[in-house]
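Student: predicted model follows, preceded by the sequence.
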Amino acid sequence: MIKKYTIKDIAEMAGVSKGTVDRVLHKRGKVSPTALKKVNKILKDIDFKPNPIAKNLKNNKIYRLCILFPDYHEDSYWAPCLEAVKEFEENYQALGIKAEEYGYNVFLPESFTKKALEVISTNPDAILMAPLFFNEAKIISKICHDKGIIVSTFNNIIKKEGFSNYIGQDLFQSGRIAAKLLDTLIGKGHIAIIHVDEIVQNATHMQQKEKGFKSYFKDNKTSDYKISTISIDKNFNLNNNESLESFFNLNTDIKGVFVTTSKTYVVAEFNKAHNKHLKIVGYDLVDNNIRFLKEGYIDFLINQNPKKQAFIGLSTLAEHLLFDKEIPKRILLPIDIINSENFKQYLE
């Protein structure tokens, strides 16, 4: 049997006091170089492994993790994040971890800033956020950095100082995969990239998808394609106040569409209503997307799995706080390609 060594055992073996061993193990207080060398030698000889769970329970420490993401009432894509929080608490609450969720308006950058500042004012141990607005996220990250609050992001990467890590897909690569799918579906012709309900200039996740999509065709020099990019809101209004119908009437040769958000159903509904026979690739297993996928008006969906992103993000932060585990710079999820034949196995 493997012997379990106590602080008293280690102290006797090293010829020092129990207090000295405690200070070495917990890296607090002053320890003479001689005593430190003796204790570390014994720890190495016995291959000592501290019990972080027992340590945390003994300290009676409660860690607070806050998760900030868009209000799921406004965008159903985010609803699974609530399930992730519930599942996380079932796994970690007994270890002294408390998770709190905060929502912001998916359409208003000022709502993100206001809610983020509210979270910061509560002095949490760490924050996991889905920052849709790049400029506002930079400001919030600096405030957290200055206050010593650990911050991680999911769904959207912000490559700036202050963020510990990113959990999600390689967005650039997912754009390339969408391009490959449409290349296979239509062979050649005119493709539209459509951003729905996002301010593209302030949304790096959409920019990365678009860049990846275009890079595929740039690298594939044998392809004969024209690519047009537009932004609309869910009511079919373009930035220049034209309707989605007007856009397609002016571009009658469009064969395929890449929708960069979970609102792929907006274009699919238009496709069905106007009998356009468009090939459509988009994102995410929201109910409306699944309906049009089954009906054949959406060809492929790329599943971003927000629940898994949120759960992994919270778990990574919890294990850092509990067990001093290093936080990886990024955790990339698989890029799952969904069609009408396999979508059921991805529904939980």
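Tutor: The structure has been received and is ready for your questions.
Student: going by C-alpha atoms from here, please, whenever you check contacts or count neighbours.
Tutor: OK.
Student: how many other residues sit next to Asp219?
Tutor: For Asp219, the count of nearby residues is 9 (other Cα atoms under 10 Å).
Student: ranges for the strands of the stretch 51-200 of the chain?
Tutor: 63-70, 97-104, 126-129, 150-154, 165-168, 189-196 (DSSP state E, counting those that start in this stretch).
Student: now the stretch 201-348 of the chain
Tutor: Using DSSP E, counting those that start in this stretch, strands in the stretch 201-348 of the chain cover 225-232, 254-259, 279-283, 300-303, 330-332, 336-338.
Student: wait, a strand at Leu43?
Tutor: No - Leu43 is assigned helix when assessed by DSSP: H, G, I helix; E, B strand; the rest coil, not a strand.
Student: not counting sequence-adjacent ones, nearest residue to it?
Tutor: Using Cα to Cα, 6 or more residues apart in numbering and skipping residues adjacent in sequence, the residue nearest Leu43 is Ile10, 7.6 Å away.
Student: what about that neighbour, which SS state?
Tutor: Following three-state DSSP, the label given to Ile10 is helix.
Student: that one contacts Asn40, correct?
Tutor: No - counting by Cα atoms under 8 Å, Ile10 sits too far from Asn40 to count as a contact (9.9 Å).
Student: out of the two, which sits in the busier spot?
Tutor: Neighbour comparison, Ile10 and Asn40: the larger count goes to Ile10, with 22 against 16 (by other Cα under 10 Å).
Student: and the comparison structure, right after this:
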Amino acid sequence: MNKKYSIKDIAELSGVSVATVSRVINNNGRFSEETRKKVLKVIKKTGYQTNFSAKNLRMNKSFSVGILVPDISNYFFANVVQKIEKILFNRGYSTFICNTARDENKELAYLKMLESKGVDGLIIISGAKAFDISKLNSPNKIPFVCIDRKPKDRSNTVFIGSDHYQGAFDATNSLFQAGCKFPIIASHNRSSSSAVDRLNGFKDALSKNGLDFDSSRNQIVITTNDSTNAIDLLLKENPQIDGFFAINDSIATNVLSSLLRLGKEIPKDIKIIGFDDEPQDIHSYPTLSSVKQDTDKIAQVTVDNIIGLIDHTAITGESITIPVKLIQRDSSL
């Protein structure tokens, strides 16, 4: 019952070579599905555990990855990080998930902590407008991938992001196609590369439909959970407003509830489209149209690239754009 099994024991009990057991454990190399199941069954039955400390020293790897996220309560960030963690775990990597709360000092402190722990790589969703790894003690030592927020220098990393520009353009253009004459953008007061891309997409959709962008008339910045008074004032000054493109679903939901309080009929009087396609969108009334980011694809591409950088099989300097999809629901039809 208390016997400690070696990898040689597992090989003998499985009827395969030690090398084959090693390939199955590390999920690396060629072996059949039948062999994999047979080896894993023996491992489970015996309670065999890999000596990770010896393995890490031998391979000079910790088999761990640090993930920095600016707001773990944000649906998109939480969703993509959860999927990344699952894929990394299945590929033999543990993760350190660090919530920076959009605080650059906290972000730097976590980076230095992860560096000291000897992680093999970093996955960065930065709270800063442009992530800069040069503040680390050994900035060129740890491979890293940036998601959603563009890095200051792309030459030493891989950047992976949704097509925020196209999503905003398609959403705004669809408002015109649905009959809107004067849509505006509802945004927050934080600066990020994704927010800039969404604003540019909105501006270009306006231009395509014969309107010039004027921030005083075509944009409202939502800074509180209750924006009713601000929206009421905006509509009184600009009664021609008949559509909103919100930079995310949280703001879109805020705008939707405020407009309903003001007695507006959605979508008859004013149409609304958000961004991120959060689960709550199908439960709002009316249901909320939104731009969907492909978090499955983002997670898979991210893991493929960080492991590729760790193993020296991926190339830095790449920018990978993941397509988005406009989901039309009652709020904009």
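Tutor: Cool, the structure landed. On a predicted model such as this, the values are computed, not experimentally measured, just so you know.
Student: JSON lines for the strands of the stretch 51-200 of the first structure, including distance to Leu182 of the first structure?
Tutor: Below are those laid out as JSON lines (distance: least, Cα to Cα, whole Å):
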{"stretch": "strand 63-70", "distance to Leu182 of the first structure": "30"}
{"stretch": "strand 97-104", "distance to Leu182 of the first structure": "34"}
{"stretch": "strand 126-129", "distance to Leu182 of the first structure": "32"}
{"stretch": "strand 150-154", "distance to Leu182 of the first structure": "27"}
{"stretch": "strand 165-168", "distance to Leu182 of the first structure": "23"}
{"stretch": "strand 189-196", "distance to Leu182 of the first structure": "8"}
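Student: make JSON lines from these and add mean neighbour count and distance to Leu117 of the first structure to it.
Tutor: Listed next are the strands of the stretch 51-200 of the first structure as JSON lines, based on neighbours: other Cα atoms under 10 Å; distance: least, Cα to Cα, whole Å:
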{"stretch": "strand 63-70", "mean neighbour count": "24", "distance to Leu117 of the first structure": "11"}
{"stretch": "strand 97-104", "mean neighbour count": "18", "distance to Leu117 of the first structure": "11"}
{"stretch": "strand 126-129", "mean neighbour count": "26", "distance to Leu117 of the first structure": "11"}
{"stretch": "strand 150-154", "mean neighbour count": "25", "distance to Leu117 of the first structure": "13"}
{"stretch": "strand 165-168", "mean neighbour count": "25", "distance to Leu117 of the first structure": "20"}
{"stretch": "strand 189-196", "mean neighbour count": "21", "distance to Leu117 of the first structure": "27"}
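Student: between those strands, which one is nearest to Lys211 of the first structure?
Tutor: When the strands of the stretch 51-200 of the first structure are compared by Cα to Cα, strand 189-196 sits nearest Lys211 of the first structure, at 10.7 Å.
Student: just the angle for that closest one relative to strand 279-283, thanks.
Tutor: Compare the direction of strand 189-196 of the first structure with that of strand 279-283 by axes from the mean of the first three to the mean of the last three Cα atoms, to 10 degrees and you get 30 degrees.
Student: aligned partner of His205 of the first structure in the second structure?
Tutor: By TM-score structural alignment, His205 of the first structure lines up with Ser194 in the second structure.
Student: its match reaches Ile160, doesn't it?
Tutor: No - in this structure Ser194 of the second structure lies outside contact range of Ile160 using Cα under 8 Å: 11.4 Å.
Student: rewinding a little: counterpart of the residue nearest to Leu43 of the first structure over in the second structure?
Tutor: Match for Ile10 of the first structure (TM-score structural alignment): no aligned residue.
Student: now do the same contact list for the nearest residue to His145 of the first structure once chain neighbours are set aside.
Tutor: Leaving aside its chain neighbours, His145 of the first structure sits nearest to Gly162 (4.9 Å; criterion: Cα to Cα, 6+ apart). Neighbour list for Gly162 of the first structure: 141-142, 144-145, 150-151 [criterion: Cα atoms under 8 Å, 6 or more residues apart in numbering].
Student: try it again at 6 Å.
Tutor: Applying Cα atoms under 6 Å, 6 or more residues apart in numbering to Gly162 of the first structure gives the contacts 141-142, 145.
Student: can you give me the separation between it and Leu317 of the first structure?
Tutor: Plainly put, Gly162 of the first structure is 15 Å away from Leu317 of the first structure if you go by Cα to Cα, to the nearest Å.
Student: could you do Gln304 of the first structure as well?
Tutor: Look at Gln304 of the first structure and Leu317 of the first structure: by Cα to Cα, they are 20 Å apart.
Student: quick check: Pro151 of the second structure touching Gly127?
Tutor: No - contact between Pro151 of the second structure and Gly127 fails when scored by Cα atoms under 6 Å: they sit 11.0 Å apart.
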